[in-house]
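Engineer: Got a predicted structure here, sequence first:
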Amino acid sequence: MESRGKNGSALIRRRVEATTSCVGTPPQTKGSGGGGGEPEFSVQLRCIVTKYIRAGRGRGQRRVGSYRGGGAEASFVATCPEDVPGDEVGVRGVMRRLLRAIRPLRYLDLTDDEWEAILPEDVVPKLADLARGRGDGGLDVHLAVDRHVRYSAPRVLMTGCNEAAEGKDDGKCSICFEALREAAAGKGVPVELPGCAHAFHRRCISKWFGEKPTCPLCRGDVTKHLDPELRKHVAEFNGDDPDPPTVLDDSPRNIVASPPCDP
């Protein structure tokens, strides 16, 4: 998935990867004595979420940030026949609800296609066999989801700038101290920063943005004027806390999510 600039070029490149493994769990029976009754159909989903962010080529932007996802889990237990999914379609429905109950996954702001991409298809037939009575017990599914985000910090920050007004022709660039218009051939047209309207050569301010997301003169934060999606990624890279996702409160009674573990 990509976010694109005004000229159609990709500003942010994102991809999500998921790997799964599963082990069988012994059958559980209704009641406390361990004997009699029908075996329960259960799924335990354990999930580790990591978000990697790589930004730009500037000295201050060369690092990989690991998203604070930690481990979390959700479980589904069917204790009566009507709760047991009847086929692979039903199993996929259970797995989708389990995935949506994992809070660190919701922090990734996945698209519908990405939710489908991380659905552990390799365990669906095994669960369907259990549901049909050809197996017993349940499955303990381990899912690792990695989200990779890569972008150029200077290019992202430049989306908030506009070409400087003609009235600034006589000014100087406060980075190189050369006239804004006279040096335009070698350093690009002058641009104004959002908010403060301070003007600089395009090439000069682009190099500055490789180090800091602020105005060289007034230290105004340029990220505040970016598109919300771009601002979110820059904030995550700088270590700011993203807005928490909406807590789902409509999970079925047999879907239970545990809080994430500390990373």
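Structural biologist: Received, thanks. Residues are numbered from 1 along each chain as shown.
Engineer: use CA for all of it now, contacts and neighbours both
Structural biologist: Will do.
Engineer: Contacts only, for Ser206.
Structural biologist: Pro154, Arg155, Met158 (C-alpha atoms under 8 Å, 6 or more residues apart in numbering).
Engineer: Quick test: name the residue nearest the centre of this protein.
Structural biologist: By C-alpha atoms, centre = their mean, the chain has its centre lying nearest to Leu108, at 2.7 Å.
Engineer: Next, work out how far apart it and Val49 are.
Structural biologist: Using C-alpha to C-alpha, to the nearest Å, Leu108 is found at 9 Å from Val49.
Engineer: Identify the contacts common to the two.
Structural biologist: Taking C-alpha under 8 Å, 6+ apart as the contact rule, Leu108 and Val49 both touch Arg147.
Engineer: Tell me where the chain has strands.
Structural biologist: Applying DSSP state E to the chain gives strands spanning 2-4, 10-25, 41-55, 64-66, 71-78, 138-151, 162-163, 190-192, 199-201, 255-258.
Engineer: ranking the ones you listed by burial, who's on top?
Structural biologist: strand 199-201 (a mean of 29; mean count of other C-alpha atoms under 10 Å).
Engineer: what helices or strands is that strand leaning on?
Structural biologist: Judged by 3 or more C-alpha pairs under 8 Å, 6 or more residues apart in numbering; DSSP states H and E, the packing partners of strand 199-201 are strand 190-192.
Engineer: then this one, side by side with the first:
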Amino acid sequence: MAMPKHDADGAVVDRRLDATTICFSEEPAPAASDGGSHRFALRVTCSVTRSLEFRRSGRHPKVVLQKYTKAGCDSAITFPVGDLSVLQSDGACQGALRGMLAELRQLRELHLDEDEWDAVVPADIVPQIVRVARGEDAKDGFTFCFAMNAHRRIIHGEEALLMACKERELDLDGAGTTDDCAICLDGLEGEPAVELPACPHAFHRRCISTWFSKKTTCPICRDDVRLCALRKFLNL
């Protein structure tokens, strides 16, 4: 599911959430704390991964410059089902599962938008649950167990790297000194210039923007600008 966004700085952010089923099984009815049994329950195990991708623009926009991935810890939670009818139709089951998954801490930490929550339920799990809930054996009780993975992807083009840079302020006290752009060798005064976040080097904005279309490092010290941008963009 792709969610094109614009952040406060105006850079396009393509957010995607992919929810997939890893496995599923049916088990006997869950035991209750009083020694009896609940008739129905669902047990969900959810694994979350997050990745950040920088993509080239121009003729080959789908080339990934580099992909950073962060995996979260799996956790399981069991939800008792008091009324089996909420699992016997596609629409009701989708809504019930969405409410259950919203209680998982690892999913809440993704800060999903409302329309992303609509897609957080794996597409293939609903008909499987409905089939079991409508079956002849449902009267005997069951625990429906499934494991899922939610993958949050944030995709940027080269303009995202410029967001990590800061505007260079003109040093009015240094009247006798001028800095040159290391790319075009012209003076930095007179047109917009930026300083890279990981080093003290500065360049014309137009020059470093062109440079970022080919490389993602400082032209002088070769520090990788993406590493500085990583924390900010993963928090988007």
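Structural biologist: Good, I have the coordinates. Since this is a predicted model, take the numbers as computed values, not measurements.
Engineer: quick one: TM-score?
Structural biologist: Overlay of the two chains. TM-score (TM-score structural alignment, normalised by the length of structure 2): 0.64; 210 aligned residues with a C-alpha RMSD of 4.6 Å.
Engineer: about what we covered before: aligned counterpart of the residue nearest to the centre of structure 1 in structure 2, please.
Structural biologist: Aligning on TM-score structural alignment places Leu108 of structure 1 opposite Leu110 in structure 2.
Engineer: Run through the residues that contact the closest residue to that match other than its chain neighbours.
Structural biologist: Ranked by C-alpha to C-alpha, 6 or more residues apart in numbering and with sequence neighbours excluded, the top spatial neighbour of Leu110 of structure 2 is Arg152, at 7.6 Å. When contacts are counted by C-alpha under 8 Å, 6+ apart, Arg152 of structure 2 touches Arg15, Arg16, Leu17, Asp18, Val48, Thr49, Arg50, Ser51, Leu110.
Engineer: In structure 2, where's the longest helix?
Structural biologist: helix 90-101 (DSSP state H).
Engineer: Now do that one and strand 40-55, the angle between them.
Structural biologist: If you take axes from the mean of the first three to the mean of the last three C-alpha atoms, to 10 degrees, helix 90-101 of structure 2 sits at 80 degrees to strand 40-55.
Engineer: Please identify the buried residues of helix 90-101 of structure 2?
Structural biologist: Buried residues in helix 90-101 of structure 2, counted by 16 or more other C-alpha atoms under 10 Å: Asp90, Cys93, Gln94, Leu97, Arg98, Met100, Leu101.
Engineer: what's the counterpart of the fourth one in structure 1?
Structural biologist: When the two structures are superposed using TM-score structural alignment, Leu97 of structure 2 falls opposite Met95 in structure 1.
Engineer: State the distance from the match of Leu108 of structure 1 to Ser37 of structure 2.
Structural biologist: 35 Å.
Engineer: now swap in Ala11 of structure 2 and tell me
Structural biologist: 54 Å.
Engineer: How about Glu109 of structure 2?
Structural biologist: 33 Å.
Engineer: neighbour count winner among those two?
Structural biologist: Ser37 (13 against 9; other C-alpha atoms under 10 Å).
Engineer: From Trp211 of structure 2, how far off is the more buried one?
Structural biologist: 65 Å.
Engineer: The residue lying closest to Leu180 of structure 1 once chain neighbours are set aside: neighbour count?
Structural biologist: Counting by C-alpha to C-alpha, 6+ apart, Leu180 of structure 1 lies nearest to Lys172, which is 5.1 Å off, once chain neighbours are set aside. Lys172 of structure 1 has 19 neighbours, counted by other C-alpha under 10 Å.
Engineer: ditto for the one 10 residues further on
Structural biologist: Neighbours of Glu182 of structure 1 under the rule other C-alpha under 10 Å: 13.
Engineer: now the one 4 residues further on
Structural biologist: Number of residues near Gly186 of structure 1 (other C-alpha under 10 Å) recorded here: 10.
Engineer: residues in contact with it?
Structural biologist: Counted by C-alpha under 8 Å, 6+ apart, Gly186 of structure 1 has zero contacts.
Engineer: Apply 10 Å and report the result again.
Structural biologist: Taking C-alpha atoms under 10 Å, 6 or more residues apart in numbering, we find Gly186 of structure 1 in contact with His201, Arg202, Arg203.
Engineer: what do we get in structure 2 for the first one?
Structural biologist: His201 of structure 1 maps onto His204 in structure 2, with residues paired by TM-score structural alignment.
Engineer: Test my guess that its match contacts Lys166.
Structural biologist: No: under the criterion of C-alpha atoms under 10 Å, His204 of structure 2 makes no contact with Lys166, lying 11.6 Å away.
Engineer: any common contacting residues for these two?
Structural biologist: Ala193, Val194, Glu195.
Engineer: got the contact list for Asp129 of structure 1?
Structural biologist: Taking C-alpha under 10 Å, 6+ apart, one finds Gly86, Asp87, Glu88, Gly135, Asp136 in contact with Asp129 of structure 1.
Engineer: mind running it again at 6 Å?
Structural biologist: Going by C-alpha atoms under 6 Å, 6 or more residues apart in numbering, Asp129 of structure 1 touches Gly135.
Engineer: Then Met3 of structure 2?
Structural biologist: Met3 of structure 2 touches Asp14, Arg15, Arg16, counting by C-alpha under 6 Å, 6+ apart.
Engineer: swap in Gly72 of structure 2?
Structural biologist: Neighbour list for Gly72 of structure 2: Val48, Thr49 [criterion: C-alpha under 6 Å, 6+ apart].
Engineer: if I look at it, how far off is Asp90 of structure 2?
Structural biologist: 29 Å.
Engineer: what does Asp9 of structure 2 give?
Structural biologist: Relative to Asp90 of structure 2, Asp9 of structure 2 is positioned 41 Å away (C-alpha to C-alpha).
Engineer: Please apply the same query to Asp179 of structure 2.
Structural biologist: As judged by C-alpha to C-alpha, Asp179 of structure 2 and Asp90 of structure 2 stand 65 Å apart.
Engineer: do the same with Leu107 of structure 2
Structural biologist: For Leu107 of structure 2, the distance to Asp90 of structure 2 - C-alpha to C-alpha - is 22 Å.
Engineer: cool, Ile208 of structure 2 as well?
Structural biologist: In this view, Ile208 of structure 2 and Asp90 of structure 2 are 52 Å apart by C-alpha to C-alpha.
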